[in-house]
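Here is a sequence together with a model predicted from it:
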Amino acid sequence: MTHSNGEKHFPAASTSERTAVRQPVIALMTDFGLRDGFVGIMKGVIAGIVPQAQLIDISHDIAPQNVAAGAWLLSTAYRYFPAGSIFLCVVDPGVGSQRRAIALAAGDWFFVGPDNGLFSYVLAEQPLRQVVALENPAYRLPVVSTTFHGRDIFAPAAAHLARGVPLAEFGTALDPHSLQRLALSQPRREKGRIEASVIYIDHFGNLVTSIPLTLVPDLFTAPHVRLLVPRRNLTIERRQPFFAGEAGEGEPFVYSDSAGYVGVAIRNGNAAATLGITVGEAVTLVIEES
């Protein structure tokens, strides 16, 4: 509705709509896949504790045990969720070992999962407000297995957080400096060259590099840009900001990934498989201004 002064006003939310806004959100991200019942079991545990919670799946197809991929994927997603959302994240090759189970508040959100570097990007991007070890047996299942902490520890913790249980009730406060962190790539631009690496490969086989678009505002305006993959003796000179550009079928090109990084794709093809490039591959972006 538009008033005579030109300002737009919207009808007040109904009681049911206001209630929906306050509905707790739990977002799940794992490497469990959907073939087995692991994800459904975790959701069942949550439903038994906080049935009113809204459960949202980020992904369950992270490559098994690939903590780095999980950390990056989480970093691309969490900002799009409402304040107070709880992220239940399980990529946990160290399950059953001495690695800690943790819950933390960072920025406007809460995160639950293993202390193995999975929250590295979040910790680098958001102020850490509180972090605790998940120790209190009152907020676990009665029997804790050595192989499925997603069910026995993390899902109950996320559910009780959604119920409003304060973080301090879950266990001992931890020193933020003791948290496990991945060595995140931080490329720098020096004399038109940026040394970087491939940090993620998506479902379509598109390659995401560690080069943020903010580092290359002239990616599509500089006269000449080349992406080098030294180990493959490969040079990519085509660039376009979107997929439906001038690149021909099977031709690789540099593009702007939706998460804000420089990416490599092949139109209607799988760049990773076609080019034989894997996560961790070193790349160099060369920008020539003349």
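Great, that's in hand.

For the rest of this, base every contact and every neighbour count on C-alpha atoms.
Noted.

Is Ser210 located within a strand, as I assumed?
Yes: Ser210: assigned to a strand according to DSSP: H, G, I helix; E, B strand; the rest coil.

That one contacts Val198, correct?
Yes: judged on Cα atoms under 8 Å, Ser210 makes contact with Val198 at a distance of 6.2 Å.

Looks to me like Pro168 is in a helix.
I think there's a mix-up here, since residue 168 is Ala and not Pro. Yes: per three-state DSSP, Ala168 lies within a helix segment.

second one coming, line it up with the first:
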Amino acid sequence: MMNPLVLQSDFGLEDGAVSAMKGVAHSVSKVVSIFDNTHDIPPFDIWTGSYRLLQTVSYWPENTVFVSVVDPGVGSGRKSVVVQTENNQYIVTPNNGTLTHIYYKIGIKQIREIDEEVNRLPMSGASHTFHGRDIYAYTGARIAAGVISFDNVGPELAIEDIVRLPFYEPKLEEQSISGTIDILDVRFGNLWTNISRELFLQLNIDYGEAVEIEILHDTRRVYHNKVTFGRSFATIQIGEPVLYVNSLDNLAVAINQGSFAKAHNIGTGSSWHIYIK
């Protein structure tokens, strides 16, 4: 039975790298369905690669196979793996932190190291810089097309062997919530936090009320202001900031018809902290 194959990478689309990955997949099966998650992950940004998996994996059916290649350590001793999630999907990726969000927010049943003696594109053994094509797309397509089962990937590893980036859960303390800025809604420059709507509701804030927002990069304050909690962007004036619930049911910060990230030079990851009071 054929299952979807979903690709993401930091390769961009300026050259033929993504096309080569798709060509390899079709060399395994001419009828396997291939989809793109994104290929615009910033170069070498493992954290963003991890989040983009979390953002989309749950919306795909069981047995979907994801190939995620953000691999600054290609050719090093880092391991190539396939994991089975708690929702019975598969992710083919380097074990370099890309699985952080899946590990903490969805859960992982099993992890197997890819046996490159079996699961590697034939005649590619001399190349050590394009594992996305030679190992991950090839192995992912073989799983999606039913050529191999998960058990045929290679030896099982311990769940504790999964490499994880620093990760912080949001906290509610008195009348303040602390969290991290996990990612940007890139095209619009909105800040997406890891603070859930359910946690925020415990502050008893209604739409139209103002909250105090403070953003720190490590210990340096980058932003501090009062912001309106709005149902949508249309509830505030153009150019004004708004706190809202995003499509993943988490809190986000935006400027109506502007880029909050560019306006205040704000980045993402576990070193970017946000406080809502």
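Thanks, I have it. In this text the structure is predicted, and so the values were computed from the model without any measurement.

Overlay the chains and give the TM-score.
Superposed pair, TM-score by TM-score structural alignment, normalised by the length of structure 2: 0.90. Supporting alignment: 264 aligned residues with a Cα RMSD of 1.7 Å.

quick one, what contacts Phe130 of structure 2?
For Phe130 of structure 2, the contacting residues are Val74, by Cα atoms under 8 Å, 6 or more residues apart in numbering.

Check the spacing between the residue nearest the centre of structure 1 and Gln126 of structure 1 real quick.
The centroid of structure 1 falls nearest to Leu74 when counting by Cα atoms, centre = their mean (1.4 Å). Going from Leu74 of structure 1 to Gln126 of structure 1 by Cα to Cα, to the nearest Å gives 13 Å.

quick one: the aligned partner of Asn265 of structure 2 in structure 1 from Val262 of structure 1, how far?
Matched to structure 1 by TM-score structural alignment, Asn265 of structure 2 sits across from Gly276. From Gly276 of structure 1 across to Val262 of structure 1, the span is 18 Å (Cα to Cα).

So for these two, which sits in the more crowded spot?
Between Gly276 of structure 1 and Val262, Val262 has the larger neighbour count (other Cα atoms under 10 Å), namely 25 against 10.

That one is in contact with Tyr255, isn't it?
Yes: here Val262 of structure 1 lies in contact with Tyr255, judged by Cα under 8 Å, at a distance of 6.1 Å.

quick one on the thing from earlier: would you mind measuring from the match of Asn265 of structure 2 to Ala173 of structure 1?
Taking Cα to Cα, one finds Gly276 of structure 1 at 45 Å from Ala173 of structure 1.

Can you get me a residue count around the aligned partner of Glu190 of structure 1 in structure 2?
Under the alignment (TM-score structural alignment), Glu190 of structure 1 pairs with Glu173 of structure 2. If you count neighbours by other Cα under 10 Å, Glu173 of structure 2 ends up with 10.

go on, Thr146 of structure 1?
Other residues near Thr146 of structure 1 come to 10 when the count uses other Cα under 10 Å.

Then Ile194 of structure 1?
Residues lying near Ile194 of structure 1 (other Cα under 10 Å) number 20.

now swap in the one 4 residues further on and tell me
In terms of burial, Val198 of structure 1 registers 22 neighbours under the definition other Cα under 10 Å.

got the contact list for it?
Here Val198 of structure 1 is in contact with 207-210, 278-283 (Cα under 8 Å, 6+ apart).

swap the cut-off to 10 Å and go again
185, 207-211, 229, 262-264, 277-283 (Cα atoms under 10 Å, 6 or more residues apart in numbering).

and if you look at Thr209 of structure 1?
185, 196-201, 257, 261-264, 279-284.

helix or strand for the closest residue to it other than its chain neighbours, which one?
Excluding its sequence neighbours, the residue lying closest to Thr209 of structure 1 (Cα to Cα, 6 or more residues apart in numbering) is Val198, at 4.2 Å. Using DSSP states H and E, Val198 of structure 1 maps to strand 193-201.

Repeat that for Lys43 of structure 1.
Using DSSP H and E, Lys43 of structure 1 maps to helix 38-49.

Residues touching that helix, excluding its own?
Outside helix 38-49 of structure 1, the residues that touch it by Cα under 10 Å, 6+ apart are 26, 28-34, 50-55, 57, 60, 88, 141, 148-160, 162-163.
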